[in-house]
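> Fold the following and give me the result.
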Amino acid sequence: MIRAFTADDMNTVINLWLAASIDAHDFVEPDYWHSKIDTVRNDYLPASSTWVYCEDDEVKGFYSLLENKLAALFVDPKHQQNGIGSELLQHAIAQQDDLHLTVYAQNFDAVRLYKKHGFTIQGEQVNMYTGHPEFIMTRA
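Have a look, this model is predicted:
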C-alpha cells in the first residue's frame, strides 16, 4: 500500500534513506550520507510531497516530489528487486506525468528502472557535492 508520508514516518524514512543511499552509492563515502541526515530531515522532506510504500505496517520504500522533480526514490535494501521501486515510480508518474530527475550514472539499477518506465537521458553533469557524474533524465 502506498500512502502519504506522516511525521510519524520521519525516523523510519531517514534510516531507510541512509541505508539505501550507502548501499546504492558505494562509490560515495558513507560519511557524506551521514553528513546529509539533518538536511534531509529538516529541509528536503518538509519541502516535498512524500509517499511511503508500506506492507504489514512496515515502511519498505518512499519517494519525494518537488513539483515535477522526482527528488528521491528509495527502497529498503532488504526489500529491493521485489517490484516496490516500480510501484512507487508508477505512483509518482500518476501524480506528475512530466517528471524529471538526476541519478548517479554509476547507479545502474536505478538508471535501468527509470528507463523501463519511460525516462530518457537528456544530459550529464557532475554532482557538485560528490564530484561523481549523474544523468539528467526526463519523462514526457
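
> Please make it C-alpha for all contacts and neighbour counts, starting now.
Will do.

> Output the longest strand belonging to this protein.
Secondary structure assigned by DSSP state E gives strand 58-66 as the longest strand of the chain.

> The most far-flung residue of the chain relative to its centre and Met1: what is the separation?
In terms of distance from the mean C-alpha position of the chain, Asp56 ranks first, at 21.6 Å (Cα atoms, centre = their mean). Asp56 sits 9 Å away from Met1, going by Cα to Cα, to the nearest Å.

> Next, the structure of the following sequence, for comparison with the previous one:
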Amino acid sequence: MIREFKENDLNRIMELWLDTNIQAHDFIYKSYWQDHFQEVKEILPGAIVSVYEDNGVIQGFIGLMDSYIAGIFISKDQQSRGIGSQLLNHVKKNHRQLSLKVYEKNKRAVDFYLREGFLVTDKQEDKETGEVEYEMAWSRK
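Purely as a prediction, here's the structure:
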C-alpha cells in the first residue's frame, strides 16, 4: 500500500535512505552518506514523501521536491519486486513532468529510469563526490 509520509515514519525512512545509498553507491565513500545523514533528516519532512508499506513495515519511499525526484529508496530485500515502479507511477499521476539526477555508475538505477520512460538530458560532474551524474527527465505524452 502506498500512503503519504507521517512524522513517526522518519526513523525508518532515514534507515532506508542510508542503507540504500551505501549499497547502491559502492563507488562513493560510506562516510559521505553518513556525513549527510543529519542534513537530510532535517530537510526530508519538507519534501513530498510517499511510502510503500507492507504488513505495517515501510519497504520503500519516494521523495519529491516540486517535480524533482530526490530519490526512490527500496529495502534491499524488496528490490526488483515492482515497488519502485509503483511509487514512481504514484507520483506520475500528479505530474506532467519529472526530473532527477542519478550517478552514471549506478547502472541499475539508470536502467530502471530508462525503462520507466526517462531520458538523459545532461551529464555533469557532481562537485562533492567527483562522480559523473546524469540529469534525467520524464514527461507525460
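
> Check which helices and strands the longest strand of the first structure sits against.
Here strand 58-66 of the first structure touches helix 10-24, strand 49-55, strand 69-75, helix 84-95, going by 3 or more Cα pairs under 8 Å, 6 or more residues apart in numbering; DSSP states H and E.

> and the second one, which residues are buried?
By that I understand strand 49-55 of the first structure. By neighbour count on 16 or more other Cα atoms under 10 Å, the buried set for strand 49-55 of the first structure is 49-53.

> Give me the most central residue, the first structure.
The centroid of the first structure falls nearest to Leu73 when counting by Cα atoms, centre = their mean (2.0 Å).

> so who does that one touch?
61-64, 85, 88-89 (Cα atoms under 8 Å, 6 or more residues apart in numbering).

> Which two of those have the greatest separation?
Farthest apart among the contacts of Leu73 of the first structure by Cα to Cα are Ser64 and Gly85. That separation is 12.6 Å.

> I'd like to know how many residues surround the closest residue to Val52 of the first structure other than its chain neighbours.
Closest residue in space to Val52 of the first structure, ignoring its immediate chain neighbours: Phe62 at 4.2 Å, by Cα to Cα, 6 or more residues apart in numbering. Per other Cα atoms under 10 Å, the neighbour tally for Phe62 of the first structure reads 26.
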